[in-house]
Structure formats: structure tokens, C-alpha cells
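Undergrad: sequence plus predicted model, see below.
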Amino acid sequence: MNRADDGGELAAYRRCERISATHGRTYFLAARLLSPERRRAVHALYAFARSVDDIVDGSVKDAALQLDRVEKRLRARLDERDPGDPGEPVLFAVSDTILRYDIAPEHFWIFLDAMRMDVAEAPLFRNRYATMTELREYMRGSAAAIGLQLLPVLGTVTSVAEAEPAAAALGEAFQLTNFLRDIAEDLDRGRIYLPTDELTAFGVDEALLTHCRRTGHTDPRLRRALSHLIAVNRDLYRTATPGIGLLNPRVRPAIRTAGILYAGILDEIERSGHEVFARRAVVPTRRRIWVAAREFTGSMRDPRRPGLGP
């Protein structure tokens, strides 16, 4: 396998690091608790996912064709077992990471298919989900696959297969948190990711969501629906928690940190009175730094600690 010169390789990974720092603050902070080699691999995986998301966010012309091109170029690099030209820094870094850590390529094809579900001209397109089962099928590619991509990078103390269910659940938990936080932004893009039947049970329909977006205020019916879905989301985090103990002890603080901080977004939504149309829920910087520092020092005392709790 031919690799780029050290300068080109380093520049490619640094590009991924900048993307992660700009767009994935929680992931970036958690990744700082990893070893440098694992950290740069996590940045590469994040940057690839982000670059694909940028294609499907509605601003790129011929998005479906662009996704096909990304998949074709990635498949070629993996088939040739060569990460290719570092002049395409994200594609180079993710290819290099997949090859270095022997990540199963199917996790990337499943991810790309889920992204096609967000593209209006693609055959797989969907922008509404009737049930949680339908939504979880989307999240299998958009989120669970990301967790499965990360497992070989993080390392496990058991078989990868045994650790996969919890890793997938954590990916889904992160994604559902995004959907709850970003209702307004998704609605602006013509998408509703919250299951229709779950909303209908509380008297919420698309017209009410549009009204809430226009007024910037969360109707009491939607507030009750969000409370229910936050409980569902927290159950996903609880399902994922035991899996942290299956990871390499050195990476557990980083994953605990990411889990605590992402679950903390749910706390911020509640603290705002569920006013998701008035402001974007974020965990304050001071708390993010405090959690990361606590998890790092806690791991120094007891690296076996597996939980996501405070």
C-alpha cells in the first residue's frame, strides 16, 4: 500500500481536526482525552461524516450524484488498499483510517444510503417518519453505523461483535438528541425526524409544528411530546452505558465524556422549558470542560468505571 509523504498525510489529518473543532465541539473535546493516533482517526471519521452531511443539507447541486461520486472514490481506494491523494484531505484521511484499523467498509455504505434518504432526487428519499421503527431504520445508517465505525479505533476488551449493540445504541442516542435539539432547523429544510405517531399521541401535527416555528414558542402539546421523547432518548443512553465497560480502558473517559455532554443537551432543553424554537440548546463551555476534566481524573483513580452518570 502506497502512502502519502508525511507532510501530505499530516496536512490531511489536520484538515479533519479543524473540521471537527469547528462543527463538532462535543466530539472534539471528548477526543482530546484519546491518544494522538486514535484522536486523529476519530477526527477523520467525523470529518467524513460532516462532509457528506454538507452535501445533503440542500446547498449542494446534484447531491445524489455527489454522494455516488464520494462512494465510488472511497470504494476505489479501499479496493486498491491505497488512501490515494492527500490533496483530497478528508477522503484521504478516512481511507487511511479505514485501512489502518481494518474498519468494515459496509458501515460506510450503510451510512451513505441513509444520507441518500435526505436527498429529494434520490430514490431512497424520505423526509417524514411515521413510527419510531421507521426512524430507527434511518438511524441505523445515519448514527448506529458511526458507532460501529468507531469501535475498531477505540478498541475493546471483548470481541467487537459483543460491543456492537451498545455502540450502535449510543450512536442512535446522539442522533435522537440532535433531532430534538434541531427541530426548527430541520423544519426549515422541509424535514421532520420525530415520529408522526409519537407526536400525534400528544395532539401535535405538522401544522402545529409550523405554527411553533413561526411564533418561536413551544405549544404545551409539543412540550408534552418532547418530554416523552426525551425519556425515550434517555433510555437509549441507559442501554448504551454498559458498553463503555467493554471498551479499551484508555478510551472510556472520552466516551463517557461524549455521552454525558450529549445527554446534557436534553437537560438544557428541559431547562429552557422546551423552547427549542427560541434558542439552540447547548451545554455551557464551563460545564463541558469540567466534565472532561472530571472524567480524566476519575479514570486515573479507577479506569474500570463504566457509567455515564454524574
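TA: Here it is on my side, so go on.

Undergrad: for the rest of this, base every contact and every neighbour count on C-alpha atoms.
TA: Will do.

Undergrad: which residues touch the longest helix anywhere in the chain?
TA: Under DSSP state H, the helix in the chain containing the largest number of residues is helix 220-244. Contact with helix 220-244 is made by 163, 165-170, 172-173, 176-177, 180, 198-199, 201-204, 209, 252, 255-256, 259, 263, 266, 270, 273-274, 306-308, as judged by Cα atoms under 8 Å, 6 or more residues apart in numbering.

Undergrad: out of these, which are buried?
TA: For the contacts of helix 220-244, a burial check counting by 16 or more other Cα atoms under 10 Å picks out 163, 165-170, 172-173, 176-177, 180, 198-199, 202, 204, 209, 252, 255-256, 259, 263, 266, 270, 274, 306-308.

Undergrad: which of those fall within helices?
TA: 163, 165-170, 172-173, 176-177, 180, 198-199, 209, 252, 255-256, 259, 263, 266, 270.

Undergrad: measure stretch 273-293 end to end?
TA: Taking Cα to Cα, to the nearest Å, the first and last residues of stretch 273-293 lie 29 Å apart.

Undergrad: buried sites along that stretch?
TA: Buried residues in stretch 273-293 (16+ other Cα under 10 Å): His274, Glu275, Val276, Phe277, Arg280, Ala281, Val282, Val283, Arg288, Val291, Ala292.

Undergrad: putting a second one here so we can go through both:
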Amino acid sequence: MTDTSRTDPVPTTADRRDYARDLPAAYAACEEITRREARNFSYGIRLLPAPKRAALSAVYALARRIDDIGDGDVPGAATAEAKLAALERIRVSVQQMRAGQPDPTDPVLVGVHAAVHRYPIPLGAFDELVDGVEADTRMDDEAQRTGEPARPHATFTDMEIYCRQVAGSVGRLCLGIFGSRPDARASGYADRLGIALQQTNILRDVREDLLNGRVYLPTDELARFGVDLRLDEHGALADPDGALAAYVRFAADRARGWYADGLALLPLLDRRSAACAGAMAGIYRRLLDEIAADPASTYTGRRSLSGGAKLVVAARALMGRS
């Protein structure tokens, strides 16, 4: 789910207000966070009608906060111990929402609480997201202690579990707001779509993650392809024999299968919700195709689509075209 940018600040004492008594202000704060930070998701969220847009912005803002804690982008959460403590506070906040007692001075928590009362949002998915970010935090701590990149995923099954925690969870949170026609498979489709997006993130961010001491790619697959994941003398991903490019194309092709499965969700949604989900998925799927076509484009930095390309994808989604 890594759609990274800076985090929303926690209100200071001087800023505190009773957002529980001013829900429009709470939602407005969440929508501002989404506009500012959701570089890809915002193109889909803006296609929703106002009530769903506000609710999904609140869900995004809380998910963003959890992710930012893991990345160390929240004040006071620089060490592993501080990050884990901050994540535990998120768990407590979710429990308080279940009890109907969100912090009234926190617009994000107030917004999510209101959204949960309006839509069948599975709050437990936030706990799964926290589980995934806690795994990242422990991985970072291991890398700092050993001086070597952490490699927590021995197999693709291991990576799939992680992707389900940090991104499948977000797919299921979104589905709670979208709603769907009765179909027992809907939650599974949303889960698979989120996992597809996270696989794209991982392929996009191989270099950045390596610099941060993280290797998400399955160890057994890298060995099978003969990939020695390292940086060359110029700071780019080394790929002297093309093994890494071959692996990226293999992994991208697999991710396409997850997209194909997950996009079966769209016919179960109303038009605007389908457009939102289609735009989100379409932006990442197009990025995946570009990475597969030119794996070396990710060796020196993060690849992304232009704003114009994202708008085209969103427009096509609104017209019901993938």
C-alpha cells in the first residue's frame, strides 16, 4: 500500500478542537490529507459521490498514518521501539472506535468512526495493516543490527501474506465503502486487487527498499533466476547479465494474473464505485506494464506515471473502460 508522501500532523494542544461536534470539519481535514498525499489513489477517490469520497478519504488518512509510522515519518517515531509503541496506540484507537469512543480531537479518527457508522467497514482490517507495518519495523531493526538487508520472505507465499496484510486489507476496507451486489466472492476479489497493487509497489521500489535495508522479493525466486540483488558503483541496481530484468518480467506477469482476478470485483459495484476502483487499479496496472517493458527504468530511481497519464486512466475508468 505504499503510496508514500509526508504524514498528517497530530494536532498540538493549541490546535485541538472537538471534531466529534464538527464532522464536516473532520471529513474536510481527511480529504485535504488525501489530496495532498495520495499520489495515485486520489485519482480514483475523486470519482466517488461526496459521502463515499469523505468516508474513503478518512480510511485512507488512517491507513496513511499507519504506513508513515513504519517509514519513520511521524514525529517521535524514529526508533523501532517508538514505532511499535505508536502502532500499539493505533490498535488502541481502533478498539476505542469499536466502543464508540474515538478521540474527539483527532479529525482522522473521528472521520473513520463516522464512516464506520455509515458503511460496513471491517475495522479488523486496520489491525491487519498494523501487523504488516510491525513486520516492516522489525525488519528494519534487524537490518540495523546486522548491517545487511533483511530478507523476510523465503517464498512467494510469505510475500503474499505480507501483501495481504498491508494492501489486501486496504482493498477490503474500500469494499466496505463501495458496497457490492450480493456475492460471497466480493471480499476475495478486493483482497486480490490490493495484493496486485502491492506487488506492483514492490517491483517499483526494489532499489529504494534495498537502500532502506529491505528486500521484499522472495529469496528462493531470486536464487532461481540467479539474481544478486545489489547496487553497482554508481548506486544503481546491478544487473550485469540481465537476470534481474528477467525476474522483473516474470514477477510482473504473475501480478497481472492477480489483477485479472481482482478486477472481477468491478461488475459487482455501482458505476461510481467501479470507476474509483478501476482508476486505482488501472494506474498501477499501467505502471506495472511500463516496468515490465523496461525493467532497467527502475534501477536508478522510482518510476511513476505522469499526471496526464493518470487522468487518462481515471477518465477511461469513469467511462467503464479498462
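TA: Good, I have the coordinates. These numbers come from a predicted model, not from an experiment.

Undergrad: buried set for the longest helix of structure 1?
TA: Under the neighbour-count criterion of 16+ other Cα under 10 Å, helix 220-244 of structure 1 has 221-226, 229-230, 233-234, 236-244 buried.

Undergrad: repeat for stretch 46-65 of structure 2
TA: Neighbour counts over stretch 46-65 of structure 2 (16+ other Cα under 10 Å) mark 46-48, 52-65 as buried.

Undergrad: show me where the stretch 1-150 of structure 1 has helices.
TA: Remark: helices assigned in the stretch 1-150 of structure 1 by DSSP state H, counting those that start in this stretch are 6-23, 25-31, 36-56, 63-80, 89-101, 106-116, 132-139, 145-154.

Undergrad: so which bit of structure 2 is the third one matched to?
TA: Taken onto structure 2 by TM-score structural alignment, helix 36-56 of structure 1 occupies residues 50-70 there.

Undergrad: hmm, who's touching that stretch?
TA: Counting by Cα under 8 Å, 6+ apart, 2, 4, 6-8, 27-28, 30-31, 33-34, 45-47, 74, 77, 83, 86-87, 90, 108-109, 111-112, 114-115, 126, 129-130, 133-134, 136-137, 170, 173-174, 177-178 sit against stretch 50-70 of structure 2.

Undergrad: mind redoing it with 6 Å?
TA: Stretch 50-70 of structure 2 is contacted by residues Tyr27, Cys30, Glu31, Thr34, Ile45, Lys83, Val108, Gly111, Val112, Ala115, Val133, Thr137 when judged by Cα atoms under 6 Å, 6 or more residues apart in numbering.

Undergrad: contacting residues around the corresponding residue of structure 1 for the second one?
TA: It stands for Cys30 of structure 2. In structure 1, the residue matched to Cys30 of structure 2 (TM-score structural alignment) is Cys16. Residues near Cys16 of structure 1 by Cα under 6 Å, 6+ apart: His43, Ala44, Ala47.

Undergrad: one more time with 7 Å
TA: Contact analysis of Cys16 of structure 1 by Cα atoms under 7 Å, 6 or more residues apart in numbering lists His43, Ala44, Ala47, Val90.

Undergrad: ok, so of those residues, who is nearest Tyr101 of structure 1?
TA: Nearest to Tyr101 of structure 1 among the contacts of Cys16 of structure 1 is Ala44, at 12.2 Å by Cα to Cα.

Undergrad: tell me how far that closest one lies from Thr131 of structure 1.
TA: 33 Å.

Undergrad: likewise for Ser59 of structure 1?
TA: With the distance defined as Cα to Cα, Ser59 of structure 1 ends up 28 Å from Thr131 of structure 1.

Undergrad: which one of the two is surrounded by more residues?
TA: Thr131 (15 against 9; other Cα atoms under 10 Å).

Undergrad: Three-state assignment for Ala278 of structure 1, please.
TA: Look at Ala278 of structure 1: counting by DSSP: H, G, I helix; E, B strand; the rest coil, its state is coil.

Undergrad: thanks a lot, see you next time.
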